[in-house]
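> What would the 3D arrangement of this be:
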Amino acid sequence: MNYIKLVNFEVQRFLKLFVALVVFVSVAQIIAAVSSAWSYNNRAETIMFQEKLLMNDYVSKHGNYSMVNFLNEGLFQLSIAFAAAVLIIYVFFIWYRDWFGKSSFIYRLLMLPTERRHIYFAKLTTILLFVFVLLGVQVLLIEVAELIVKSILPAELYAEQGVIFTYSYDVLEILFPQSMLGFLLSYGIGTALVATLFTAILLERSFHLKGIILAGIYITLSQAFLFTPILLQMNTNYFYMSEILSMFVVTALIIFVVAVFLANYLLKRKINV
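All right, here's what the predicted structure looks like:
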């Protein structure tokens, strides 16, 4: 129950900013859908008028509009990058706010009658919750974008694509893996990286100037270990791709366990109230 209360507390602290982020991403992608569809439609009408083409002739010669056009829109890609950047910044902010904010709130958290590791897991869970909520919002936005595009373009100019094709394109393939192994790879590595950064922050907070050096060494070693499967394959060329990906999942799991173990030690032994 203490862990759940801590998660709820962390969510509430970031909720207003997160809602603002969701609104920004939504508005940006809706504008991207309208802009790309109108731009394509205007260009098509101009070319058809100049070259005296029918719609079918235009499509045969110049190609039709598909959701790939929307996914290639700069504003769409910017919204994804911006959301990712905000969450990465929050990985640091979620800890340093407690130390450098009003009244050094971290000490009040550490004095709560609960295991200190619950604070670590609550912050990690909060980051993951926001990531998965954003993914859910992104699914809805793609559907909304498709409806907008269909309402602007004549049916002859729009090419229907399957869901699998849409989600196999570019960044969506990483955000929405199509297999369990792909999901474990993308979000297992992501979770391990966040846990590594959390632990690096605790190293810095525990040892200060020396902690910066220790955190840098720790991050470097963790990343080197994570990419061990690639080095192994480069030297042996022995494993299938599925085996390489499975090894990535295992290395990410090991990195995560080490990060949690080290963070728990630092919270218990090195960070005093």
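
> C-alpha from now on. contacts and neighbour counts both.
Will do.

> How far off centre is the longest helix anywhere in the chain?
With DSSP state H setting the assignment, residue counts place helix 2-51 as the longest helix in the chain. Relative to the mean C-alpha coordinate of its chain, helix 2-51 is positioned 15 Å out (CA atoms, centre = their mean, to the nearest Å).

> which secondary structure elements does it contact?
helix 55-62, helix 67-71, helix 74-100, helix 117-152 (3 or more CA pairs under 8 Å, 6 or more residues apart in numbering; DSSP states H and E).

> I'd like those as CSV, with mean neighbour count and distance to residue 210 appended.
What follows is the helices and strands packed on helix 2-51, written out as CSV (neighbours: other CA atoms under 10 Å; distance: least, CA to CA, whole Å):
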stretch, mean neighbour count, distance to residue 210
helix 55-62, 14, 61
helix 67-71, 19, 45
helix 74-100, 16, 17
helix 117-152, 17, 22
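
> want to try CSV for those helices, with distance to residue 43 as columns?
Listed next are the helices and strands packed on helix 2-51 as CSV, based on distance: least, CA to CA, whole Å:
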stretch, distance to residue 43
helix 55-62, 11
helix 67-71, 13
helix 74-100, 18
helix 117-152, 13
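
> Determine which residue of the chain is most distant from the centre point.
Farthest-out residue of the chain from its mean C-alpha position, per CA atoms, centre = their mean: residue 52, at 46.3 Å.

> how much space is there between that one and residue 44?
11 Å (CA to CA, to the nearest Å).

> Now do the closest residue to residue 59 other than its chain neighbours: how many residues are near it, please.
Nearest non-adjacent residue to residue 59, counting by CA to CA, 6 or more residues apart in numbering: residue 157, 6.7 Å away. Taking other CA atoms under 10 Å as the criterion, the count of residues near residue 157 is 19.

> show me the contacts for residue 157.
When contacts are counted by CA atoms under 8 Å, 6 or more residues apart in numbering, residue 157 is found next to 55, 59, 64-65.

> Please provide the structure for the following sequence as well, for comparison with the first:
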Amino acid sequence: MNLLKLLSWEVERVTKPYLMLVAGLIVVQFGWLGYFLWDEKNFYEQLRRTGDADYQMSFSDYLGGTPYLLSLGIAVAAMLLYSAWIWYRDFQGRGTFILRLLTMPQKRMTLFFAKFATILMMTLGLLAIEWIALKLQYIAFTSWFDGKMIPINGSFDQALSINGILAMMYPTSVVNFVIHQLFIVIVVLFVFTFVLIERSFWQRTMWSPVLSLSTLMVILTIPILGYALLSNRLIYDETIVYVGVVLIVWASVTIWLSRRFLQSKLNV
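I've put the predicted structure just below:
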């Protein structure tokens, strides 16, 4: 089975839960938007009746609401959990399913990259869907308050830049966007590596999660300690280069470890 067939198969397996996640996020966000518009309109009307109508609405107020932030947190948590579950689900039933996958006539890393590409497609798709949803929410927000002749403060881009999570998801700089996407890649690779190391020890010791996490912590900590020692000597451009090199090293090391444990250490 080649990479495209495995990728198509993995995507098919995740389609239903993924659509349920997206639908849930959309319902929560637009439901919160409806309540926010109604509540803010009533609040402004009270201010107008008392002669104190200098209050201005801002899209960032809506984005800073607990329901909206909670929906983003659920989305991030769901993607992290599925990055692990995409492997763990194949080990259910005494590992018979993963055994079938690993004995198929293809290199084991083909399976790794199929699962990896599936997670990246889900993540990028979620970012794109959320961007479209944000645009629609902003249009509904401005149309509602314009129709009520209620002043609005700030633009769409300003509202996103104020929100820390959205500013990371949709940075204005192309360089920052690429770096943020590399961070997503690194996080997924770390989760994959953790699962494969832990599963490689699962029949040998109950300490396998601790050993797996310890290995990854060493890989994660060394470059961070290096930056702490060099940060005072690096200018901005050098810092960007250092971060880029560290991300490449992290990706290379995690892929190498995953390949080693998947091909020669994994027991099923």
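
> picking that back up, counterpart of the residue nearest to residue 59 of structure 1 in structure 2?
The pairwise alignment with structure 2 assigns residue 157 of structure 1 to residue 150, based on TM-score structural alignment.

> and the helix or strand containing residue 160 of structure 2, which residues are buried?
In the assignment (DSSP states H and E), residue 160 of structure 2 maps to helix 156-162. Judged by neighbour count using 16 or more other CA atoms under 10 Å, the buried positions of helix 156-162 of structure 2 are 156, 159-161.

> likewise stretch 224-231 of structure 2?
Taking 16+ other CA under 10 Å as the basis for neighbour counts, the residues of stretch 224-231 of structure 2 that come out buried are residue 227.

> can you check stretch 24-40 of structure 1 too?
Neighbour-count burial for stretch 24-40 of structure 1, with 16+ other CA under 10 Å as criterion, is recorded at 25-26, 28-37, 40.

> Output those residues as a markdown table; include the columns distance to residue 179 of structure 1.
A markdown table is the format used below for the buried residues of stretch 24-40 of structure 1 (distance: CA to CA, whole Å):
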| residue | distance to residue 179 of structure 1 |
| --- | --- |
| 25 | 26 |
| 26 | 27 |
| 28 | 29 |
| 29 | 26 |
| 30 | 29 |
| 31 | 31 |
| 32 | 29 |
| 33 | 28 |
| 34 | 32 |
| 35 | 33 |
| 36 | 31 |
| 37 | 31 |
| 40 | 34 |
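
> Compute the distance between the closest residue to residue 31 of structure 1 other than its chain neighbours and residue 25 of structure 1, please.
In space, residue 31 of structure 1 comes closest to residue 75 once its chain neighbours are excluded; the distance is 7.9 Å by CA to CA, 6+ apart. Computed as CA to CA, the residue 75 of structure 1 to residue 25 of structure 1 distance reads 9 Å.

> do residue 103 of structure 1 as well
Shown here: residue 103 of structure 1 relative to residue 25 of structure 1, a distance of 33 Å by CA to CA.

> now do residue 80 of structure 1
As defined by CA to CA, residue 80 of structure 1 lies at a distance of 7 Å from residue 25 of structure 1.

> Which neighbours do these two have in common?
Taking CA under 8 Å, 6+ apart as the contact rule, residue 80 of structure 1 and residue 25 have no neighbour in common.

> related to what we said a few turns ago, how far does the next helix or strand after the helix holding residue 160 of structure 2 sit from the chain's center?
Going down the chain from helix 156-162 of structure 2, the next helix or strand is helix 164-169, by DSSP H and E. Taking CA atoms, centre = their mean, one finds helix 164-169 of structure 2 lying 11 Å from the centre of the chain it belongs to.

> Enumerate the positions of helix 164-169 of structure 2 that are buried.
By neighbour count, with 16+ other CA under 10 Å as the criterion, the buried positions of helix 164-169 of structure 2 are 166-167, 169.

> cool, and stretch 214-226 of structure 1?
When neighbours are counted by 16+ other CA under 10 Å, the buried residues of stretch 214-226 of structure 1 are found to be 214-215, 218-219, 222, 225-226.

> who's in contact with it?
Residues lying outside stretch 214-226 of structure 1 but in contact with it, judged by CA under 8 Å, 6+ apart, are 196-197, 199-201, 203-204, 248, 251-252, 255.

> Residue in structure 2 paired with the residue farthest from the centre of structure 1?
Under the alignment (TM-score structural alignment), residue 52 of structure 1 maps onto residue 51 of structure 2.

> And for residue 143 of structure 1?
Following TM-score structural alignment, the counterpart assigned to residue 143 of structure 1 within structure 2 is residue 135.

> cool, residue 120 of structure 1 as well?
Residue correspondence to structure 2 (TM-score structural alignment): residue 120 of structure 1 is matched to residue 112.

> spatially speaking, which residue is in the middle of structure 1?
Centroid-nearest residue in structure 1: residue 84, 5.2 Å away (criterion: CA atoms, centre = their mean).

> Which residue of structure 2 is paired with that one in the alignment?
If you follow residue 84 of structure 1 across to structure 2 using TM-score structural alignment, you land on residue 76.

> Same question for residue 202 of structure 1.
In the superposition onto structure 2, residue 202 of structure 1 corresponds to residue 196 when matched by TM-score structural alignment.

> what's the answer for residue 177 of structure 1, then?
Under the alignment (TM-score structural alignment), residue 177 of structure 1 maps onto residue 171.

> Alright, that wraps it up for me.
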